[in-house]
Every structure is written in structure tokens, then in C-alpha cells.
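In: no letters, just coordinates:
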């Protein structure tokens, strides 16, 4: 068994030599075997070991006996042992989290191990999972409807710190090893009760599969894990390269990001889900768990027929569709400052200010200044689409002139067109998001809108060779 463990350690790069390892020891056969194995390998790898035992306080005297056993085993091997006591029942009753005792216990264990590792300067935390644990985990995840992420099971080496040297060893091999070494261990009485799903899988489902379907089902599931892990790693690497190509930052918290939906829908469906997962992880910076439901909602948003919509996620994160664009933001509205400067991202109410020549007027709702002046034709500066400055034929304007935001029934004559169209239809045709439309300043005279600031000038007031008086309007 020791040689098999050496092979696993080397294959998965668990140890390089000289590490300080925190060994999680519950007192059961798996963890006691792990402690003994690492004690035997310590001189070979130059390891420093610290044992960690969490007393859950669930089984009274039995839990205390396990604690004493772990302390004794560590003392006999000259290994320091850190013990922590918690009362999981009390923690759950206090309403700390609405979770099962099994989940709460796991959370407390990992929290304890990680904190201890930081305190003693450990670079590895060793856990005692083995082949049967792997098979049980795969079946649990399969029953719950997991994807590849769940079907790749328990990782031998995770997050650069958690290692599982026994992951390719069977329970039978562990028990034989302890017997030949003459090492005592405890049997957790709760493992015999089928209260937890894992126990039911261990005591009922796996024996059923072995008896009626495949006597080597544990081996088959472990092979499946190896295959799935390779496939998953390939997908993950490809998705990461795609995000790098799209120049998506590792963290978008506080900044957000935007991309063309056609980019996303142009890659294979399996990669679409993986890329969206990566986008959401970047957005939430690992502070919230991304579920398949979150990913599916974003995919549906991209594939839907509606040109606009949004998906709200944990942590005040929002994924918004604006026609062909997907915008990801967190904790704020993702609104371009050129359109809503000074509004804090809020959509303003109705506003309307008279325009005089020459002069200045402040649009308080937008935090902008409108400046007007007359200019000579020879000094007129051409302003392209998207500019916040424009020159128009003043004699063709039907005064009074105002700067305002949209009103029901507004019409506009885009340059180059003979007729007019509804402003609403123009916004739709130009794919201007609905939430931005009230923030766009409009220059309007008595007849219609003559300039959509930052977008288009009306044909009716455009400067031509017959223009005598040119008025310049700019928004600063």
C-alpha cells in the first residue's frame, strides 16, 4: 500500500519535499492510516507534521474517546496535535446557518484545518479520502444532477494545499494495513446509521450495484472519474483561453465587463456554459457560489428573442442584455458616463430648459452644460455621429428651442431621409437600450426633435450650401 501511495503522491504532485503538513485525524481507520503513512514517509520527504482533530461534540463519551486516541497516537509518534471542540447541534440551533449537520460539520472542519495551517505555516493539508469515498461522491453528485464538475469527484490535489494521499487506495487495503501495523482506531457509530445520503449510498446502493450490476462498480466509478477529469480539464483550459482572448480580467468586481453576444453564441454549447461560468466567477470574485441555474439563466438571456432583459445574481451582480451586447456589472448600474454624467447612474425624471443664442444652460439632472454660439461658415467644425457638438442651420429652426429628454410622440427626421420617424422607433432601430433613453439630451424646436445628442442631427436643420447663419451647440 505504501508504494501505491508513493505513486499517487508523485503522479498528482502532492508533495515536493520539505513541506509542513497538517494531517486531519478523526480517529477512524482512514485518518489513522493517513497519519501512520505520512509518519513513515516524513523522513523520505523531509516533512513536518501537525495533526488536527475536531471534536464535534455529537456523540458524547464516544467523541471524547476518539479525541484521547488521536492525542495518544500523535504522542507516540512525536507529532504535535491541535484539538478543537465545537457543538454542531448548538451552532445549528443558534441559526448560524440553515444547513444539515453533515454540511455544517464539514464547514467547521475545513475552517479549523485552514486556520491551523496558517498558524503553523503549513503548505499542505492532508485528508484521508480513499477509493470508496470517491465512488460514493460520484454517485451522490450523479443523483443530484451534477455536471462534469461534480462527476470528476474528489480531487487528489485541490487549491494548491489540500492533498489526499489515499485516494487510490481501497478501504480493504487500509484495514489490512492497520491490522498488520497493529495500530488501533475508532469506529464512528454514526457511520452505521442511514440518516445521511452518503451512508445510504455506502450501505444500500453500492452493495445493490455490486450484487446485481457490476461487482467492480467502485473500480468502474474511479475509472469514470479519471476520464471525466481529463475532459473537464480540457474544457476548463479552452474556456480560460477564450476569456483571455476576449481580454476578460481575472476580477471584474467594481468594474464589470461587456461583450458581444455573437461571440458567446458562436462557440460550441458546452463551451458557452463553461465560459459563462468563468465570467460569473470573475464577476463575483469567488465570494458566491455559481450554480447551474445561474449559468442557464444567462444562456437563456442570450438566446432569447427579446432584445433586452437582465438576470440578477447574488452580491448585487447583474447580467444585462442590451440588444447584441451582454453587460456584466456588480453593485452599480453600468451606464456610460457620456450619457448620465452626474446622475450616479440613475435615470433622471423629465427635464426641459430653454436655449438662447449665445449662452449657456445647465442640465442639472445630467450634470452637463449646454453652450451655444454663432459661428462663421468658414470656421465651422464638422462633427461626426456620436459627437456632443453640432452645427445647424439657424434659419431653419422653428423657435423656441429647448434641450430636454424624450416625450411621448416625439418625431425626428434622420439625416438623408425625406420623411420623419418616431423617436421610439429610431431608438429601437439603433438598438439604444431602453434604460438609457431618458438620459439622452434632445434639442427640440416647435416642430420636432432636431438633434439627438451624441447620435444624429435632423435633416431639416442640417447645414448646406445655402445656409447663412450657423448655430453651434455643444454639451460639456
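Out: Perfect, thanks for sending it. What you see is a predicted model, and the numbers here were worked out from it, not measured in a lab. Numbering: from 1, shown residues only.

In: contacts and neighbour counts: CA atoms only from here.
Out: Noted.

In: list the contacts for residue 19?
Out: Contacts for residue 19 (Cα atoms under 8 Å, 6 or more residues apart in numbering) come out as 45-48, 122-124.

In: restricted to strands, list those residues.
Out: Applying DSSP state E to the contacts of residue 19, the entries found in strands are 48, 124.

In: now distance to residue 434 and neighbour count too, for the contacts of residue 19, in JSON lines please.
Out: What follows is those, written out as JSON lines (distance: Cα to Cα, whole Å; neighbours: other Cα atoms under 10 Å):
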{"residue": "45", "distance to residue 434": "64", "neighbour count": "14"}
{"residue": "46", "distance to residue 434": "64", "neighbour count": "14"}
{"residue": "47", "distance to residue 434": "62", "neighbour count": "18"}
{"residue": "48", "distance to residue 434": "62", "neighbour count": "18"}
{"residue": "122", "distance to residue 434": "54", "neighbour count": "19"}
{"residue": "123", "distance to residue 434": "52", "neighbour count": "16"}
{"residue": "124", "distance to residue 434": "52", "neighbour count": "23"}
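
In: below is structure B, check it against A:
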């Protein structure tokens, strides 16, 4: 146990440095820890107990029971409830009613986050803490790189996604988390579904990353993390330029000047199209590169009246020197 103080203090310092970043804990008095019972969220919860004692932040715990693993799901829920009780934290349990055995990871994640937001409101928590770590960051970056993305995607997972979600472990590798659990004797449960995740992500996690580490660079995770920070800085600058273009181009409700649009660089034009589309669908859905290029081609064309069909019933319509993004039901011409 001689290593415990050094390992634990180093990890706590890393977490605190993340939480000290701008806006993350501003005016925050209560947090909600998303607790699956696995090793990552178990270590996060124990670190938050120390954070609670050090800074007086009120901590509540939420467990989302997907109900897809029968008795194992119930076992995890019971374990989380008992752990929260032993630590003196208020516990919230939400059970999802998905109605079928085979549910996509995307649907599961969306429902889980929706439920966590509901619990946060109930608990009056200003932030929701998630246990994503450095290995998750690297896996996500490589997955996006190989399956197609842009600068926004290569900026990776962010430590804070407004208005709620915080990832305090994002700079900590999983081997350090496992060491913390071992040295501090932190109990956790094993989730059999982790062995059945997306095959492409499984390949990256279990085969590709270890191969790169042994054959090319054992520090690849840190280098990719630095790269994502650089891309994020670029994303911030691009976002400012896109906001400026939107302000200069807007002409009435949801109506934008093509003359102003043409003055912007290609990357700013493309990102504005993406942003307006996301506003139209009221969510995080994105467009593929070819869909963005199709809309951009229309706006730069000499056509006077035309539109392109985009996913989720949205159309990008050109009307003379103006364009708009709207639901097709509001007036797409056949």
C-alpha cells in the first residue's frame, strides 16, 4: 500500500486541475455522479468523495438500469445503491423501458443521457459527472479518423459539454484507474456487456491501440490527446468566425444572405451549413461531408429557386440572394 498516497494524490490533482478549467465548476454547489458500478465510475465516485470533503461540494449518485441483462442489471443496481449508502450520498435509480433486447449503442446512450438530465433536475444538481478517461478519448479519436470526421470530430471528447456533462478523468489513462482501484481497494462490478461492444471500437481498443503502443510509440495516447487539444483550439476559432458570419448574413427569421455567405472561406461556409442544420433538427445530429458539399454547391450556384433534401426532413432552400434551412413540410416544392 506504499504506493497508494502518491498514486491517489497525483490522480486527485489531475482531476482538480480539470475541474478548475473555466466554467466547469462556476456557481456549482451540487453534482450528480453517473455510477454504473464499473471500475471507472467507482474510482470517480471515490475521488468525488475526497472532493466533497475538500471543497464542500454536495454529491448525489445516479444509476441508470438499462434492464437488458436481467439479474446482472439488478445486481449492479443493488451494488450501486449500497455503495452510495455507505458513502453517505443520496442515490437515484432510473430504469429504462426500452421494450426490446437488441438496442443500438446510440439509442442506449441517448436514453441514458436523457435520464441523467431528468435526475439532475430532480436532484437540483448543476453538473453531471461522467467517467470517460484518456483511453476512451484515444479510441474515439481513432474511430472518428477512420470512419470519417472533420476538425470538430478530431477535437475529441471535451471535459465539459454544456450545460451539464463533466468528464473529470479525461486526462487519466485506464491503467492508472485500475491501479487506483487496486491500491485503494475500491470494489466494483464487471459488466459482461462490455465484452460485446461495437466490433469496430473493440478492434481499436483491444488490437489496434496495443499494437501501435508496442510497435510505434508507447506514448501514443498522450500524443493523440495533445493533438485533440490543438484541434479543439482550431474549433473554437472556427466557431467564432461562423458566429460572425451568421450575424452578418442573417436577414429576417431563419433567412441568410448568400452574398455574405460567398465572402467566407470554404470551411466557415461548411460549418455554418452544419450549424444551421443542427438548429433545424434541434439536436446533435450532423451531416455527412457529401451532404454539406451538396448544400454548399447549391448556394454557390447561379440557380435562382432551388433546394436540396437533407436528412430528417430538412431542406436547404435557395431563394434569389437568400437561403434558409427549414422543415420540408413547411413548403418544399415538389
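Out: Looks like it arrived, so ask away. Quick caveat, the model's predicted, so the values are computed rather than measured.

In: can you give me the TM-score here?
Out: The TM-score (TM-score structural alignment, normalised by the length of the second structure) is 0.87; 322 aligned residues with a Cα RMSD of 2.5 Å.

In: of the contacts of residue 19 of the first structure, closest to residue 196 of the first structure?
Out: Distance to residue 196 of the first structure across the contacts of residue 19 of the first structure (Cα to Cα) is lowest for residue 124, with 28.9 Å.

In: now for the closest one: what does it line up with in the second structure?
Out: Matched to the second structure by TM-score structural alignment, residue 124 of the first structure sits across from residue 127.

In: that match reaches residue 120, doesn't it?
Out: Yes - counting by Cα atoms under 8 Å, residue 127 of the second structure does reach residue 120; the two are 7.4 Å apart.

In: any common contacting residues for the two?
Out: residue 32.

In: quickly find the element holding residue 361 of the first structure.
Out: Using DSSP states H and E, residue 361 of the first structure maps to strand 359-363.

In: what's the first helix or strand after that strand?
Out: strand 368-375.

In: and that following strand, which stretch of the second structure?
Out: Alignment of strand 368-375 of the first structure against the second structure: no match, by TM-score structural alignment.

In: the inter-axis angle of that strand versus strand 359-363?
Out: Between strand 368-375 of the first structure and strand 359-363, the angle comes out at 160 degrees (axes from the mean of the first three to the mean of the last three Cα atoms, to 10 degrees).

In: can you tell me how far residue 305 of the second structure sits from residue 298 of the second structure?
Out: Taking Cα to Cα, to the nearest Å as the criterion, residue 305 of the second structure is separated from residue 298 of the second structure by 10 Å.

In: looking at those two, which one has more neighbours?
Out: Neighbours per residue, other Cα atoms under 10 Å: of residue 305 of the second structure and residue 298, the larger number sits with residue 298, 19 against 13.

In: which SSE is the counterpart of that one in the first structure in?
Out: Superposed on the first structure with TM-score structural alignment, residue 298 of the second structure falls opposite residue 301. For residue 301 of the first structure, the element it lies in under DSSP H and E is helix 292-303.

In: how about residue 435 of the first structure?
Out: helix 434-437.

In: which positions in that helix come out as buried?
Out: Within helix 434-437 of the first structure, the residues that count as buried by 16 or more other Cα atoms under 10 Å are 436-437.

In: hmm, back to that, which residues are contacting the helix holding residue 301 of the first structure?
Out: Residues contacting helix 292-303 of the first structure (Cα under 8 Å, 6+ apart): 261, 265, 272-273, 276-277, 309-311, 313, 319, 321, 326.

In: buried sites along that helix?
Out: Neighbour-count burial for helix 292-303 of the first structure, counted by 16+ other Cα under 10 Å, picks out 294-295, 297-299, 301-302.

In: turn those into TSV, columns for distance to residue 428 of the first structure.
Out: Supplementary listing: the buried residues of helix 292-303 of the first structure in TSV, determined by distance: Cα to Cα, whole Å:
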residue	distance to residue 428 of the first structure
294	28
295	28
297	24
298	22
299	23
301	18
302	18
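
In: from residue 289 of the second structure, how far off is residue 27 of the second structure?
Out: Distance from residue 27 of the second structure to residue 289 of the second structure, by Cα to Cα: 39 Å.
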